[in-house]
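1. Could you look at this predicted model? Sequence included:
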Amino acid sequence: MRALALLMFLAATLPMAFMRPIVGLMLWIMFSYMNPHRIAYGFATSFNWVMITALVTILVTLVHRDQRQPLRMTPVMVAMTLFLIWTGVTTIFAVESDLARAEWVRFFKILLMAYFTLILVIDRQKLHWVLWAVVISFGFWGFKGGLFTLLTGGGYHVLGPIKSFFRDNNDFALVMCMTLPLIRYLQLQEPKRLVRLGLWALMALTALSVLGTQSRGGFLALGVTGIMLIYKSRHRKSLILVVPVLAIALAAFMPQEWYDRMNTINQYQEDQSAQGRIDSYKFATSLALSNPILGGGMRVWANQGMWNMYGPPGAKHRAIHSIFFEVLGEHSFIGLILFIGMLVTAWLSLARIRKRTRGSPELAWMGDLASMMQVSLVAYMGAGSLLPMPYFDLFYQLLAITAVLNVMVERAARGVVDESMVLSRPETEMTTATSPQPARRRRRSFVSDRQATGGKDKAAPASRNATQNLPWW
């Protein structure tokens, strides 16, 4: 029944993608991130939903020239492309050639859709559609995991969907920590009170699902994410009161077994899991020092002979549990520099967006999104330091969204801003209701406004600041 329902859903929505390729991108996000086919049965579990939605999106984008923009190689996209090229070079000389080629092809597909995100997301409305698709996809599992933890008293581990890239409890915790800031951003922009309250509930259940994973790395990442949410949020003073109360309430709900596991964080010398991670770091470092140019290629850690050669004596071969050390071992120092370069470039780009939109009520939403995406990057770097996820889908999707924001800011800097970039839907409705003439989409020049007012900034209409006056919750 679930398989049939999923097939009917695709049959009803996929034709829309032939008219609007952004719909195809949203479908790809849903099947890639939510993995609804993983909770179905029969043919649905093996049907290649992701490939079909991706192919349709790519082909239709090439046809509809009016619904796309040129691929702009912003600094973030340049850094991402250089990393893709270098991983391709190391794959040619990889120790585990077959595994490396398969992993690189998967990585290439992830970045290909990131490029198409930049091509298709041409205004604020489409950007919000993509963000809602991401939040609903991961939020479904956050809601489900938080509710499961609530009903079972936190006595069981919360896991991701079967055969997904975040099935493991540690990976699931990372995904949820990165999703929390995106939920907060949509909450800041949402004018409807009930939807804002619903997003609050989703944030609480998502945070509870992280605790339910019983992942020690996830617990630390959640703490860092909470602190950064307070620091980066527009309503900082209010969150200082709410977040600690929520944290105490969630922690008080967890059973004693959860506390016993968290207390082992400072006993890493006696913990086999922690010691195995340290062994993998030593293996990656030794391998990189012996092969400082190319490293061992993707999935080199799967080779027992390489572990015998470069790993600590008696160490058990396993995945390298760190985004940084895995890149170091697989792509050596050049790859690590490029990987860190992506992170630094993204952070600086987001900081630049925040700076350039500060003081502009019309573009304040860009500053909010940039701030929350910085929180997601911190969550990725924090939790990812203990996890083998350097080729994680959501991270590269966030890089693409960073590039989208860069393009929009540059467009505003040239003095031409699309009305859809400035106004939210409720504001547009308000303008229509109060104006004797129908509201029309137009293009507005910041330069002409300044000239018309003698060099002073033109006062924004009251309706234009409607979202800025929303209550913090």
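-> Cool, the structure landed. Numbering: from 1, shown residues only.

2. Could you use CA atoms for every contact and neighbour count after this?
-> OK.

3. and residue 157, what element?
-> If you go by DSSP states H and E, residue 157 is not part of any helix or strand.

4. Let me know whether residue 294 touches residue 88 as I believe.
-> No - assessed by C-alpha atoms under 8 Å, residue 294 is found out of contact with residue 88, at 10.6 Å.

5. higher neighbour count, those two?
-> The neighbour count for residue 294 versus residue 88, taken as other C-alpha atoms under 10 Å, is higher for residue 294 (24 against 21).

6. so what's that one up against?
-> Shown in contact with residue 294 (C-alpha atoms under 8 Å, 6 or more residues apart in numbering): 90, 93, 330, 331, 332, 334.

7. what's the burial count for the residue nearest to residue 28 when sequence neighbours are not counted?
-> Nearest residue to residue 28 in three dimensions, chain neighbours excluded: residue 53, at 5.2 Å (C-alpha to C-alpha, 6 or more residues apart in numbering). By the criterion of other C-alpha under 10 Å, residue 53 has 23 neighbours.

8. repeat for the one 3 residues further on
-> With neighbours defined by other C-alpha under 10 Å, the count for residue 56 comes to 18.

9. Pull the distance from the biggest helix by length in the chain to the chain's centre.
-> Determined from DSSP state H, the single longest helix within the chain is helix 323-357. With C-alpha atoms, centre = their mean, to the nearest Å as the basis, helix 323-357 stands 15 Å off its chain's centre.

10. second one coming, line it up with the first:
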Amino acid sequence: MRDIIVFLAIAALVVQIPKRPAIGVMTFAWLSLMNPHRLAYGFAFSFPWVAVVAGLTLVSLYLRPGQIKLPKTPLTIVLMVFMVWMTITTPFAFEQERAWEEWNRVMKTLFFTLVTIAALNNEKDVKQFALVVMLSLGFYGLKGGVFTLLSGGSSRVMGPPGTYIADNNDLALALLTIVPLVWYHYLQATKRWMRWGFAALALLTGAAVLGSYSRGALIGGAAMMFMLWLKSRHKLKTGLVVLMILPLIFFLMPEQWFGRMESIGEYKADGSAMGRVNAWHFAFNIATDNLLGGGYRVFTPRMFHIYAPNPYDVHAPHSIYFQVLGEHGFIGLALFLAFLVISWRTGSRVLRFCKDKPELKWASDLAAMGQVSLAGYCVGGAFLTLAYADLLYDVVIILVLLEKVLIPKNWKPKQHPVSAAAPQPPILESSRA
């Protein structure tokens, strides 16, 4: 029965893609983030839905070339250069089979990031895309939050099997990232029941993050909550909601949860934490010795025996930064960091454009919450291997689309006029006078 429901739901969207490519890229985002077919057990589980949706979307765009509008901004240019660099490093990867398999997956994600930016062209598209991203993972926030409440936090919240959020730590970072998007929809809701619903979803998603027992997500959550308060236009109301989370933690979570969180300060006695440090040293060593890095998925026992301080303590990088450094070298890391910085600055540019424009308050809120999501991902991602996960690029897509839809091509921020009271340079009289 579940297979039939999933099949019909996806099929209902698929048949509309030839008429409207925007539906295709949004369906692609839904499938990539939520993986609804992974909740089934029969034929729907293994059916190549993503490939079908991607193919139909590209055909639909090909038949409508006028709808393809990829802005040439610093962000899209850096992203394409990053893709080219990772393609250059792959033929020289130390683990060829693993590297090309990962290259195929990553390039699909980044290519469709560009396709999505090109296919969505108006305010309605931006709002719908933000809603799709939020609901796709909000489902697991709702589900995980209820599970945490009912279990008293005694069991870990896990993601759907066979997806990039299957691991409890990865799921926690994904849920952490969408909390600001939930809050954006709370700010925009006009009906009381909708506001209460989004507020409840935000709290339940927070509970699901706690129920994941992820220490990295706890650190990222603290940074994100501060940014959420800082970026909110209702600081008092937002601050009260943030403070409500503290008693929730103390009354909800069991002693074993606090014991695990306290181990953050005792990382030297934690084998898992020291394994991550060993992997970080490995990434630095291999990048120092190889301009191109080690290639995708180079964190293997064979390579650890060559570059790791402890060759027998093999770990995944557990950091988006050391992941890129180890796989694509210092140049790859520089491009990745530039991509993140420019993404943040894109949000700031949107905020400056929307300032003193009440009709664009929705865009200002979305840009601010997009930045909060980005900050949470960057902080939490410092401890997780998710440099190429779809969610990061979907958040960036939202910021780029706001710039694309709202800001004229030649717009520049207004310069503050020189104060009349400011000292003026002296007027020099001609010596010939």
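-> Everything's here; your move. Just so it is clear, the structure is predicted and the values come from calculations on it, not from any experiment.

11. Need the TM-score between these chains.
-> Remark: TM-score between the superposed chains equals 0.92 [TM-score structural alignment, normalised by the length of the second structure]; 412 aligned residues with a C-alpha RMSD of 1.5 Å.

12. can I assume the residue nearest to residue 28 of the first structure sits in a helix?
-> Yes - remark: residue 53 of the first structure belongs to a helix, assigned using DSSP: H, G, I helix; E, B strand; the rest coil.

13. Residue 27 is in contact with that one, correct?
-> Yes - the pair residue 53 of the first structure / residue 27 is scored as a contact, 6.3 Å apart, by C-alpha under 8 Å.

14. Now list whatever residues contact both of the two.
-> Joint contacts of residue 53 of the first structure and residue 27 (C-alpha under 8 Å, 6+ apart) are residue 14.

15. Can you check which part of the second structure stretch 28-44 of the first structure sits on?
-> Counting by TM-score structural alignment, stretch 28-44 of the first structure falls onto residues 28-44 of the second structure.

16. Can you point out the buried residues in that stretch?
-> For stretch 28-44 of the second structure, burial by neighbour count (16 or more other C-alpha atoms under 10 Å) applies to 28-38, 40, 44.

17. List the contacts of residue 154 of the second structure.
-> The contact partners of residue 154 of the second structure, by C-alpha under 8 Å, 6+ apart, come to 148, 211, 253, 254, 256, 257.

18. Show me what the fourth one aligns to in the first structure.
-> When you say that, I think you mean residue 254 of the second structure. Matched by TM-score structural alignment, residue 254 of the second structure corresponds to residue 255 in the first structure.

19. sec struct for the closest residue to its match other than its chain neighbours, please.
-> Sequence neighbours aside, residue 154 is the residue nearest to residue 255 of the first structure in space, at 6.2 Å (criterion: C-alpha to C-alpha, 6+ apart). Following three-state DSSP, residue 154 of the first structure is assigned to coil.

20. Residue 154 of the first structure -> the second structure?
-> So, by TM-score structural alignment, residue 154 of the first structure is matched to residue 153.

21. these two touch, right, that match and residue 249?
-> No - assessed by C-alpha under 8 Å, residue 153 of the second structure is found out of contact with residue 249, at 9.6 Å.

22. State the number of residues packed around residue 6 of the first structure.
-> By the other C-alpha under 10 Å criterion, the neighbourhood of residue 6 of the first structure contains 16 residues.

23. For the host helix or strand of it, name the packing helices and strands.
-> In this structure, residue 6 of the first structure sits in helix 2-19 according to DSSP H and E. Judged by 3 or more C-alpha pairs under 8 Å, 6 or more residues apart in numbering; DSSP states H and E, helix 2-19 of the first structure is in contact with helix 21-29, helix 49-63.

24. which residues touch residue 178 of the first structure?
-> In this structure, residue 178 of the first structure makes contact with 375, 376, 377, 379, 380, judged by C-alpha under 8 Å, 6+ apart.
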